[in-house]
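Engineer: below is the sequence, then the predicted model.
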Amino acid sequence: MKIQWITLLLASLIAPVVQAAEPVYGPRLEGFDYPYPVQYFRLNSQQQALEMAYLDVAAPQPNGKVVVLLHGKNFCAATWEGSIKALTAAGYRVIAPDQVGFCKSSKPAQYQFSFQQLAANTKALLDKLQISQAAVLGHSMGGMLASRFALLYPDSTEQLVLVNPIGLEDWKALGVPYRTVDQWYQRDLATSAAGIKQYQKDTYYGGHWRPEFDRWVQMQAGMYRGDGKQQVAWNSALTADMIFTQPVLYEFGQLQMPVTLMIGELDNTAIGKDAAPDALKKQLGQYAQLGPATLKKLPKGRLVRFADLGHSPQIQAPEQFHPQLLQALSTKF
């Protein structure tokens, strides 16, 4: 009995410490601090008033150029922190929005998500900021969005940089089973910090982990601990369906501006891969092959390869990634 009492006492003392290490954020990431001041763009879209959070970071010594950073599905404007620092130090003004449905932006209960719609929202933000032309850089899902933006607004896209973009293969056409939005929703409701961390370790960082990566795990997991969990999961489900059903790879040949692919070759991202047959799983998300194959489809393309990096090279190895990014932005081809 004494041992049992001591065990219960220790558990009661440890529990608050564990709980304190697990932050709880609101459905719009309330409580999570961004590295730069957050501003809000108010827009009317699909008969409702919405807000897009965004960062607008000036360079200490401006070079007159603008870079727009488009985040991935499990990312936010804040995860561009290192890239914003590198770009502004080199003279670029940086605009980094949170797309509708993500992070600190509105999460509507009803919204027809499409890459065209998100691109139009982004263009409206740039128009409001009186930015007529920019280099557009998209990571992960943001690569699909950046491609769609460039296809819709070629005159506004000085050049395109795609960092481990998803959608370099058509998972549905290859045989990955379709999930309904309701099925995605039930799956997203089960999101946990442990699951996020394991996925990120395996996919984003090539099996490696450093303590500074934990912040991005908790950024995502914290929204699933709060009262807005269902709201967050529903928007995540809607955008998962958008990604799975709206490929852009068939239109890469129409991109007439310079396009730089920056590929961490240890990446193995493929939406819905967990539901695919075992034989198919092994074929999906092979970025060491997808990068060169995609390059052949681009009229004005070049490929930067990181053989030892995963899905997020800008976070995993900024000392390798950012010199290559700055070179790509400044080189004519």
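Structural biologist: Received the coordinates, thanks. As the structure is a computational prediction, the values presented were derived from the model and not from experiment.

Engineer: when you work out contacts or count neighbours from here on, use the C-alpha atoms and nothing else.
Structural biologist: Fine.

Engineer: all strands of the chain, in order?
Structural biologist: 39-44, 49-57, 66-70, 93-97, 134-139, 157-163, 259-264, 301-306 (DSSP state E).

Engineer: wait, isn't residue 269 in contact with residue 166?
Structural biologist: Yes - counting by CA atoms under 8 Å, residue 269 does reach residue 166; the two are 7.0 Å apart.

Engineer: compare neighbour counts for these two and give me the winner.
Structural biologist: Ranked by neighbour count (other CA atoms under 10 Å), residue 269 and residue 166 place residue 166 first, with 27 against 22.

Engineer: the more buried one and residue 244, how far apart?
Structural biologist: Distance from residue 166 to residue 244, counting by CA to CA, to the nearest Å: 10 Å.

Engineer: next: residue 26.
Structural biologist: Going from residue 26 to residue 244 by CA to CA gives 27 Å.

Engineer: got the contact list for residue 256?
Structural biologist: Contacts for residue 256 (CA atoms under 8 Å, 6 or more residues apart in numbering) come out as 154, 299, 300.

Engineer: got it, and residue 22?
Structural biologist: 218, 222.

Engineer: residue 38 reaches residue 57, doesn't it?
Structural biologist: No - Residue 38 is beyond contact range of residue 57, at 9.9 Å (criterion: CA under 8 Å).

Engineer: next one for the comparison:
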Amino acid sequence: MKWRNWILTMLIIWPLMAMAQPDKIKPLDAMLTDYRYPYPVSYLDLHIQNQDLKMAYMDVMPANYNHKNIMLLHGKNFNGAYWGQTIKALTAKGYRVIVPDQIGFGKSSKPAHFQYSFQQLASNTKALLDHIGVKHTAVLGHSMGGMLATRFALMYPQVTDKLILENPIGLEDYKLKVPYKSITWWYQNELKKSYASIRKYMLGSYYAGHWKPAYDEWVNILAGWTQSKDYPVVAWNSALTYDMIFTQPVVYEFKNIKCPTLLIIGTRDRTALGKPLVSDSVRATMGLYNKLGKETQAKIPGSKLVEIPGIGHLPHIEAFPKFIRPLENFLRE
């Protein structure tokens, strides 16, 4: 009986122990000053919305440059650093790789006041390409970066040679199912986040309950922000970008994309914003990437679809070989 009680007790407390904040979590300021990216970071000065801001970016030029470029756009819970392995593989093939941190993310400025739109972020990104002298590039967007990459391709078709969407969010219109929440509500929700809640979300939503040590870094960055005096402004920017995602869908414009397009979809993914705000029956209809990938391919003229069975929201982290092969093949075409 004692052993049985001990086992039952451990079944209850072990998940909590596993998600307890590790000692190595350290506070990180708003611009991640003490966090090192895999390649040198530069900054573009922007004067937008009546304020001076800095946009961080990596611009990695290979020794064997093949005169082709690719720009990598990060997701909402990430920054340019998580593209490190992708940058290494693509530069080895001769591609120049440009990786911006959008305003409000990573090492870029976190303004106290900003009207976020995918058009504004796309315009900032075009200004970066102009600054570094890149006139044509392939554009790869992951998660929220997929929505931005879509908007960029629609706004700048003359710049976008190819478009690659890796498990993008926004393949469905969330506001049709999720009740509206104010920016203040999102802000208060962000302020409640901790190492445990961030890891729990990623564990369940991204990795289907299977954790690897390599995933720790992406939790630790977000958790480090929660430990900083700068967290209120980081949380405020996060709230503003939630509102952008919900109120500015791109799903209705896929039909207007003109460039060659590849969808790389981990079919286990069930990511959809606002799931906790809907009923179980509605939740079961959201984020079905095994269906959404096929539906989106049918909407984008001439697009190609590569499905990766058993893989979730981050193919380039969870199953890099299965991600990089179709990407490299598509870029060579």
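Structural biologist: Ah, there it is. Quick caveat, the model's predicted, so the values are computed rather than measured.

Engineer: could you pull up the residues touching residue 205 of the first structure?
Structural biologist: Counting by CA under 8 Å, 6+ apart, residue 205 of the first structure makes contact with 266, 309, 310, 311, 312, 313, 316.

Engineer: counterpart of it over in the second structure?
Structural biologist: Aligned by TM-score structural alignment, residue 205 of the first structure pairs with residue 207 of the second structure.

Engineer: same question, residue 260 of the first structure
Structural biologist: Checking TM-score structural alignment: residue 260 of the first structure goes with residue 262.

Engineer: how much space between that match and residue 83 of the second structure?
Structural biologist: From residue 262 of the second structure to residue 83 of the second structure the distance is 18 Å (CA to CA).

Engineer: ditto for residue 174 of the second structure
Structural biologist: Distance from residue 174 of the second structure to residue 83 of the second structure, counting by CA to CA: 27 Å.

Engineer: now for the first structure: which helix has the highest residue count?
Structural biologist: Using DSSP state H, we find that the single longest helix of the first structure is helix 2-20.

Engineer: which secondary structure elements does that helix contact?
Structural biologist: Contacts defined by 3 or more CA pairs under 8 Å, 6 or more residues apart in numbering; DSSP states H and E place helix 2-20 of the first structure against no helix or strand at all.

Engineer: ends of stretch 132-148 of the second structure, what's the gap?
Structural biologist: Using CA to CA, the two ends of stretch 132-148 of the second structure sit 20 Å apart.

Engineer: contact partners of that stretch?
Structural biologist: The contact list for stretch 132-148 of the second structure, computed with CA under 8 Å, 6+ apart, reads 68-76, 118, 121-122, 129, 149, 153, 158-170, 245, 249-250, 313, 331.

Engineer: cool, stretch 49-56 of the first structure as well?
Structural biologist: By CA under 8 Å, 6+ apart, the list of residues contacting stretch 49-56 of the first structure reads 36-44, 77, 93-100, 104-106, 108.

Engineer: now the buried members of those residues.
Structural biologist: Buried members of the contacts of stretch 49-56 of the first structure, counted by 16 or more other CA atoms under 10 Å: 38, 40-41, 77, 93-100, 104-106, 108.

Engineer: show me where the stretch 51-200 of the second structure has helices.
Structural biologist: Secondary structure of the stretch 51-200 of the second structure (DSSP state H, counting those that start in this stretch): helices located at 84-92, 118-132, 144-155, 183-191, 195-205.

Engineer: so the third one aligns onto which residues of the first structure?
Structural biologist: Equivalent residues of helix 144-155 of the second structure are located at 141-152 in the first structure, counting by TM-score structural alignment.

Engineer: superposed on the second structure, what's the mean shift for the matching stretch?
Structural biologist: Here the mean offset of stretch 141-152 of the first structure against the second structure after fitting is 0.2 Å, by mean CA distance after the TM-score superposition for the first structure.

Engineer: on that earlier part again, give me the number of residues near the match of residue 260 of the first structure?
Structural biologist: 23.

Engineer: quick check: end-to-end length of stretch 61-74 of the second structure?
Structural biologist: Stretch 61-74 of the second structure: ends 19 Å apart by CA to CA.

Engineer: now what about that stretch, what contacts it?
Structural biologist: Counting by CA under 8 Å, 6+ apart, 80, 83, 91-101, 134, 136-146, 148-149 sit against stretch 61-74 of the second structure.

Engineer: separation between the equivalent of residue 275 of the second structure over in the first structure and residue 290 of the first structure?
Structural biologist: Under the alignment (TM-score structural alignment), residue 275 of the second structure pairs with residue 273 of the first structure. As judged by CA to CA, residue 273 of the first structure and residue 290 of the first structure stand 16 Å apart.

Engineer: kindly report the same for residue 315 of the first structure.
Structural biologist: The gap separating residue 315 of the first structure from residue 290 of the first structure is 21 Å, by CA to CA.

Engineer: of those two, who's got more company?
Structural biologist: residue 315 (21 against 17).

Engineer: how many other residues sit next to the aligned residue in the first structure for residue 110 of the second structure?
Structural biologist: When the first structure is aligned by TM-score structural alignment, residue 110 of the second structure is paired with residue 107. Other residues near residue 107 of the first structure come to 24 when the count uses other CA under 10 Å.

Engineer: I figured residue 107 of the first structure hits residue 229, correct?
Structural biologist: No - between residue 107 of the first structure and residue 229 there is no contact under CA under 8 Å: 11.3 Å.

Engineer: okay then, goodbye and thanks.
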